[in-house]
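*Asks:* got a structure for you, letters missing:
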């Protein structure tokens, strides 16, 4: 018997998200107008691109158990677990690193567990093979018929959901920049922008795989490559979940200048990269440059839980 579809509207997302101009001499001196697309304010538990990527996936799940994947500090796992709690469906999180099993949970995974997510730890070799039919069959045999959402939530439905981000910026931006993990947000953003606008992705992981990932997602979601987009892979700061003292100092300074809490693993790398690109002359004078704020620092919205 089919399940009733989820009513996502009852979560009351703030859409379109606010567009906040900021005055920053590092951009102003080059004639660049910097604006922040505050996707972090869409929903306290499903902020930013997590809402945009999950909305269509959760609607398609129709209340079934959702099984998905992530690392030990995955914002995607946290958002999926929170959605399960808020909308009343079971969730399973397949976590990279069997050495974590039996240890005290870090704050991210502890919140997932608090929100009702069943955590399933696998070794790193198994995690790399997570799309292999045999691995998936083993997971489904353990947890039953589940709706499987990939790592980071990035699939065709996620890319389609992220087109709304581009559409919300029609006539308001020349370049729209976003930090990238798995490529779904950039794929949809670029597709949703109007002619004459372009999207810029700042990867937070090393490896050089994102260009192929974005092209694949656009083929699956839209039938082929669409929109104007590019990547600049110089600002990973060592890779996913890695930071440096220089990055933290930059984020602290940005917070002091603008009163905006800066999430370190994605947003700080994006903003740092944009300041370097502005200094290098990558944007013409008069450019309206939008930076998408995809999340808040851990605990910033904790009081809303």
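*Replies:* Okay, I see it. Model, not experiment: these values are computed from the prediction.
*Asks:* For the rest of this, base every contact and every neighbour count on C-alpha atoms.
*Replies:* Fine.
*Asks:* Just give the nearest non-adjacent residue to the one residue sitting closest to the centre of the chain, would you?
*Replies:* Residue closest to the mean C-alpha point of the chain, counted by C-alpha atoms, centre = their mean, is residue 49 at 4.5 Å. Of all residues not flanking residue 49 in the chain, residue 294 sits nearest, at 5.6 Å (C-alpha to C-alpha, 6 or more residues apart in numbering).
*Asks:* Next: residue 162.
*Replies:* Residue 162 sits nearest to residue 188 (C-alpha to C-alpha, 6+ apart), 4.5 Å away.
*Asks:* mind checking how far residue 179 is from residue 111?
*Replies:* Per C-alpha to C-alpha, to the nearest Å, residue 179 is found 24 Å from residue 111.
*Asks:* So between those two, which is more surrounded?
*Replies:* residue 179 (29 against 18; other C-alpha atoms under 10 Å).
*Asks:* Can you list the helices and strands that whichever strand or helix holds the more buried one packs against?
*Replies:* Residue 179 belongs to strand 175-180 when elements are defined using DSSP states H and E. Strand 175-180 is packed against helix 184-192, strand 198-203, helix 267-280, strand 288-292, with contacts defined by 3 or more C-alpha pairs under 8 Å, 6 or more residues apart in numbering; DSSP states H and E.
*Asks:* try it against this one:
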């Protein structure tokens, strides 16, 4: 069982010539229309395991604009699984049709369980999992964001042999699964840099659960206030980047990473001659929902 996907390409990104570095972006966002980027990578082996272990239902967790929720719903429908999404925020129960992500997931057959933020914080507890099993019956559990050992295994396939020619590989970091796979799949001389979309340094502990190599670091200066937080500078950057490079970026993950990478290039962080590969992890389906929020705040939208 496998998705029919396009092979991702490495696309040149414009950088000032005086910086003396080369920058490419791996277009993982283009490998599938609805299960793109790291969501495809994380789900691949989890769906195989769910099928092998005799499950017919997938259950996972996510927020109002979760790329993961949308991807699980579509992939579940594609491969004959029933899907359940445990959604953060009881108030969203009456707003499904107003929310592009949730309405998409619903149209692909996902059933929802809306919970309070207090309950959602217990998503990793066995007590909550047992409660959900008592209510829904048997299911295959996929964690929030999709990160587990099988997800990391899938993300190890992102880098090809040709990609080993790059000195530095950069990626956005949410739950730590993608960067863990990149670290495990990296060449001995490569450095892996992660750009967290969340505040706090707890991700180091999560990543070390999946990796043994030490050729990585986190750059924690470009989260723009935390998960799903953004400002006019970030939006302007995303729009300018798209106009200059013909590459759309999402504001939650890849947009922040590329802002950080280009800022570091301009300030001389990378020595001259460095070849950099940035990983586009997808997430573009969430832009429409984010734009609806920006409009309400009278802030320029993402083009």
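*Replies:* Nice, I can see it. Everything numeric here is computed off the predicted structure, so don't read it as measured data.
*Asks:* Can you give me the TM-score here?
*Replies:* The TM-score (TM-score structural alignment, normalised by the length of the second structure) is 0.89; 284 aligned residues with a C-alpha RMSD of 1.7 Å.
*Asks:* does residue 218 of the first structure really touch residue 156, like I thought?
*Replies:* Yes: contact between residue 218 of the first structure and residue 156 holds when scored by C-alpha atoms under 8 Å: they sit 7.4 Å apart.
*Asks:* Looking at the two now, which is surrounded by more residues?
*Replies:* Using other C-alpha under 10 Å, the more surrounded residue of residue 218 of the first structure and residue 156 is residue 218, with 26 against 22.
*Asks:* Next up, the contacts around the more buried one.
*Replies:* 156, 159, 187, 188, 224, 225, 226 (C-alpha atoms under 8 Å, 6 or more residues apart in numbering).
*Asks:* In CSV: the residues you listed, plus distance to residue 96 of the first structure and secondary structure.
*Replies:* Converted to CSV, the contacts of residue 218 of the first structure look like this (distance: C-alpha to C-alpha, whole Å; DSSP: H, G, I helix; E, B strand; the rest coil):
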residue, distance to residue 96 of the first structure, secondary structure
156, 23, helix
159, 24, helix
187, 25, helix
188, 26, helix
224, 31, coil
225, 31, coil
226, 32, coil
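*Asks:* sorry, back to before: now which residue in the second structure aligns to the residue nearest to residue 49 of the first structure?
*Replies:* Under the alignment (TM-score structural alignment), residue 294 of the first structure maps onto residue 281 of the second structure.
*Asks:* follow-up on the earlier one: what about the residue nearest to residue 49 of the first structure, distance to residue 258 of the first structure?
*Replies:* Relative to residue 258 of the first structure, and taking C-alpha to C-alpha, residue 294 of the first structure is found at 17 Å.
*Asks:* ok, now residue 168 of the first structure?
*Replies:* 23 Å.
*Asks:* Looking at those two, which has the bigger crowd around it?
*Replies:* Using other C-alpha under 10 Å as the criterion, residue 168 of the first structure and residue 258 rank with residue 168 on top: 19 against 12.
*Asks:* mind listing the strands for the first structure?
*Replies:* Taking DSSP state E as the criterion, the first structure carries its strands at 19-22, 33-37, 66-70, 91-96, 118-122, 147-148, 175-180, 198-203, 229-231, 288-292.
*Asks:* and the second one, how far from the chain's centre?
*Replies:* Pointing back at strand 33-37 of the first structure there. 18 Å (C-alpha atoms, centre = their mean, to the nearest Å).
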